[in-house]
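Participant: Sequence first, predicted model second:
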Amino acid sequence: MVESPIFEIFDGLPRQGPGNNKCTEKAFNLLSPLPAGTKILDIGCGVGMQTIHLAKICNDCHITATDIYQPFLDKLMENAVKEGLDDRITTVCASMDDLPFEAGEFDIIWSEGSIFVIGFEKGLSYWKQFLKDEGYIALTESTWFTDEPSSEVLQFWQDCYPDIKSIPDTEKVIMAAGYDLIDRFKLPASTWYDFYSNLEKRVDDISDNYKGNTDAETILSFNRKEIKIFREHPDEYGYTFFILQKNTNK
């Protein structure tokens, strides 16, 4: 048994959060033409479905993929070898709030479904140092899609991620952190349904392993609640993909 039920749950999934290759590619295509030898830092990469796809669509890039959980990185490289892309990807086991890189080392920072761990504003501020001048960040962040969320939904988000904001308010944080907003788009609800279908099956499969483990049962119960709330309120919130460029004047 692995060290935490959180890791065991997500280790068994093709992605560790909502998203798909189509959305990854759409975001990538919103970037300006990239220089030869572009260096991409994928933060909180999980098992790296998006990392693999970026390596496929960016022929002259090298991707450094980071995660705090080594088995995720091992799986990523196993898949990269199968795809013949392992020469374009390097993995580093590191926390997203303590990254072992040089200032100005990367052209692009990529982060799908992970910045919430460090906090949106803190992540934008801390990660900025690793970008070259006029470098890009492409990331997904939870946002409200309505000005009047249901009381049940509002309470859920207050409990799990009270920093969730509307898209306009999220954009204000982006600009205050010293970035220009290049573009944005909402992830379709289908990416959440696909993710939750896999998550629900995984939770069911491992629940018996943790009977009597109060902490684990709390986590599994939260996962079920999260799935239920989204299925009942899919239009009220979701991920927005933001493409940002470092503003060297701030």
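Facilitator: Received it, and whenever you're ready, just let me know what you need. Numbers count the residues shown, from 1 in each chain.
Participant: only C-alpha atoms for contact and neighbour calcs from this point on.
Facilitator: OK.
Participant: Please work out how many residues are found near the residue nearest to Gly44 when sequence neighbours are not counted.
Facilitator: Closest residue to Gly44 apart from its sequence neighbours, by Cα to Cα, 6 or more residues apart in numbering: Asp67 at 4.6 Å. Asp67 is flanked by 22 other residues according to other Cα atoms under 10 Å.
Participant: now do Val81
Facilitator: For Val81, using other Cα under 10 Å, the count is 13.
Participant: Helix or strand: which one has it?
Facilitator: helix 70-83 (DSSP states H and E).
Participant: Contacts made by that helix with the rest, please.
Facilitator: Helix 70-83 is contacted by residues 11, 46-49, 52, 65-67, 86, 89, 91-93 when judged by Cα atoms under 8 Å, 6 or more residues apart in numbering.
Participant: From those residues, which land in strands?
Facilitator: 65-67, 89, 91-93 (DSSP state E).
Participant: Looking at the contacts of helix 70-83, spot the one nearest Asp204.
Facilitator: Of all those, Asp204 sits closest to Asp11, with 14.3 Å by Cα to Cα.
Participant: Which strands and helices lie in contact with the longest strand seen in the chain?
Facilitator: In the chain, taking DSSP E as the definition, the longest strand is strand 131-144. Judged by 3 or more Cα pairs under 8 Å, 6 or more residues apart in numbering; DSSP states H and E, the packing partners of strand 131-144 are strand 106-111, strand 165-166, helix 167-176, strand 237-246.
Participant: here comes the other one, which I'd like you to weigh against the first:
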Amino acid sequence: MDDSYFFSIYEGLPRQGPGDNSCTAKAFALTAPPPGKTEIIDIGCGNGMQTIALAKLCSDCMITAIDIYQPFLDELEERAEKEGVEEKIKTICTSMDELDFKEEIFDILWAEGSIFILGVEEAVSKWKSLLKPGGKIAFTEAVWITEERTAVAEEFWLNGYPGMKNEEEICHILESAGFKNVKKFRLPDSAWLKDYYIPLEKKVMKLKGEKHDKEEEEILDFILSEIEIFRKYSNEYGYAFFIAEKIE
């Protein structure tokens, strides 16, 4: 089965990953964008809750919003028009590991809930050249919070995301890749629940009442399992925002 069914589950939801507008605003403030027009690339933008927030936060900007799933970009364009920020956003449907841009053209590289697709180390290496000297990278990533973890939480995440690291390891990757002034903060549990897990859970439960093949049913069950594990073990892992500056 291709990924279309999986992606379709997330259509029409507020977000496709943990986060909220207050976290986006806090991270954007930490980027301290330069005066004048700010060029931003939002990689793995989904349907763009954070893209629109950025467009409102930045008075003079152009945001290039990238996602591999066109229906998400269609949603983003509709939302942007309703919010009156459509002139600040252009969308491109492409893969995050096939970005075809000139080097050093963006002031800020943004990636909420998407960098895990490539993994932080590979993503930072691939994307660094897109940033101007002194440009900023801002992304969220799942991280371990505790050294000692329950078997259930550890098994789930090691199976689903074996490359998951702690905050210190992410900071080390950034510094080794040529970034400095690393800042970070952890997302609150509410940023997982309000705009992401709670709407997602409601949609999945509705979908489970419909007829599915075995693979589709397994996807729905996996999503519900992920949500339940978070409710039980969110003291052991979470999402963190990382902001860093490219060394000139």
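Facilitator: On my side now, so go ahead. Predicted, not measured: the structure shown is a model, and the values here were computed from it.
Participant: on that earlier part again, for the helices and strands packed on strand 131-144 of structure 1, which one sits closest to Val203 of structure 1?
Facilitator: Using Cα to Cα, those put strand 237-246 closest to Val203 of structure 1, at 21.3 Å.
Participant: for Asp153 of structure 1, what are its contacts?
Facilitator: Residue 153 of structure 1: Val, not Asp. Counting by Cα under 8 Å, 6+ apart, Val153 of structure 1 touches 229, 233.
Participant: circling back to that earlier point, got a list of what the residue nearest to Gly44 of structure 1 touches?
Facilitator: 43-46, 73, 92-96.
Participant: ranking the contacts of helix 70-83 of structure 1 by neighbours, who comes first?
Facilitator: Going by other Cα under 10 Å, Gly46 tops those with 31 neighbours.
Participant: Can you report how many residues neighbour the nearest residue to it once chain neighbours are set aside?
Facilitator: Leaving aside its chain neighbours, Gly46 of structure 1 sits nearest to Phe72 (5.3 Å; criterion: Cα to Cα, 6+ apart). Using other Cα under 10 Å, Phe72 of structure 1 is surrounded by 24 other residues.
Participant: quick one: Phe72 of structure 1 from Asp87 of structure 1, how far?
Facilitator: To Asp87 of structure 1, Phe72 of structure 1 is 18 Å away according to Cα to Cα, to the nearest Å.
Participant: Helix or strand: which one has Thr248 of structure 1?
Facilitator: Using DSSP H and E, no helix or strand contains Thr248 of structure 1.
Participant: That one contacts Leu131, doesn't it?
Facilitator: No: between Thr248 of structure 1 and Leu131 there is no contact under Cα atoms under 8 Å: 10.5 Å.
Participant: ok, these two, which is more surrounded?
Facilitator: Leu131 (23 against 12).
Participant: residues contacting that one?
Facilitator: Per Cα under 8 Å, 6+ apart, neighbours of Leu131 of structure 1: 103-109, 246.
Participant: Closest to Pro5 of structure 1 out of the residues you listed?
Facilitator: Closest to Pro5 of structure 1, out of all of the contacts of Leu131 of structure 1 and judged by Cα to Cα, is Ile109, at 28.6 Å.
Participant: Return the distance of the closest residue to Phe242 of structure 1 other than its chain neighbours relative to Tyr126 of structure 1.
Facilitator: In space, and not counting its chain neighbours, Phe242 of structure 1 is closest to Arg184: 4.5 Å by Cα to Cα, 6+ apart. If you measure Arg184 of structure 1 against Tyr126 of structure 1 using Cα to Cα, the figure is 21 Å.
Participant: neighbour-wise, which of those two wins?
Facilitator: Neighbour count, other Cα under 10 Å: between Arg184 of structure 1 and Tyr126, Arg184 has more, with 18 against 15.
Participant: by contact count, what packs against the host helix or strand of the more buried one?
Facilitator: In the assignment (DSSP H and E), Arg184 of structure 1 maps to strand 179-186. If you count contacts as 3+ Cα pairs under 8 Å, 6+ apart, strand 179-186 of structure 1 packs onto helix 167-176, strand 237-246.
Participant: hey, which of these is tucked in deepest?
Facilitator: Stretch with highest mean neighbour count among these: strand 237-246 (a mean of 23; mean count of other Cα atoms under 10 Å).
Participant: compared with structure 2, how much does that strand deviate?
Facilitator: For strand 237-246 of structure 1, the mean deviation from structure 2 after alignment is 0.6 Å (mean Cα distance after the TM-score superposition for structure 1).
Participant: got the angle for that strand vs helix 167-176?
Facilitator: If you take axes from the mean of the first three to the mean of the last three Cα atoms, to 10 degrees, strand 237-246 of structure 1 sits at 20 degrees to helix 167-176.
Participant: Just tell me the aligned range of strand 237-246 of structure 1 in structure 2.
Facilitator: Per the alignment by TM-score structural alignment, strand 237-246 of structure 1 matches residues 237-246 in structure 2.
Participant: among the contacts of Leu131 of structure 1, who's most crowded?
Facilitator: That'd be Ile108 among the contacts of Leu131 of structure 1, by other Cα under 10 Å, with 26 neighbours.
Participant: residue in structure 2 matching it?
Facilitator: So Ile108 of structure 1 corresponds to Ile108, using TM-score structural alignment.
Participant: mind listing what that match touches?
Facilitator: Contacts for Ile108 of structure 2 were tallied using Cα under 8 Å, 6+ apart; they are 31, 33, 38-41, 131, 135-138.
Participant: follow-up on the earlier one: residues touching the residue nearest to Phe242 of structure 1, list them.
Facilitator: Residues in contact with Arg184 of structure 1 (Cα under 8 Å, 6+ apart) are 240-243.
Participant: between these, which is nearest Tyr161 of structure 1?
Facilitator: Closest to Tyr161 of structure 1, out of all of the contacts of Arg184 of structure 1 and judged by Cα to Cα, is Thr240, at 15.2 Å.
Participant: The closest one and Gly113 of structure 1: what is the separation?
Facilitator: From Thr240 of structure 1 to Gly113 of structure 1 the distance is 10 Å (Cα to Cα).
Participant: Need the overlap of contacts for the two.
Facilitator: 140-141.
Participant: Mind putting the helices and strands packed on strand 179-186 of structure 1 into JSON lines with distance to Trp192 of structure 1?
Facilitator: Shown next, in JSON lines, are those (distance: least, Cα to Cα, whole Å):
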{"stretch": "helix 167-176", "distance to Trp192 of structure 1": "18"}
{"stretch": "strand 237-246", "distance to Trp192 of structure 1": "8"}
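Participant: Great, nothing more from me.
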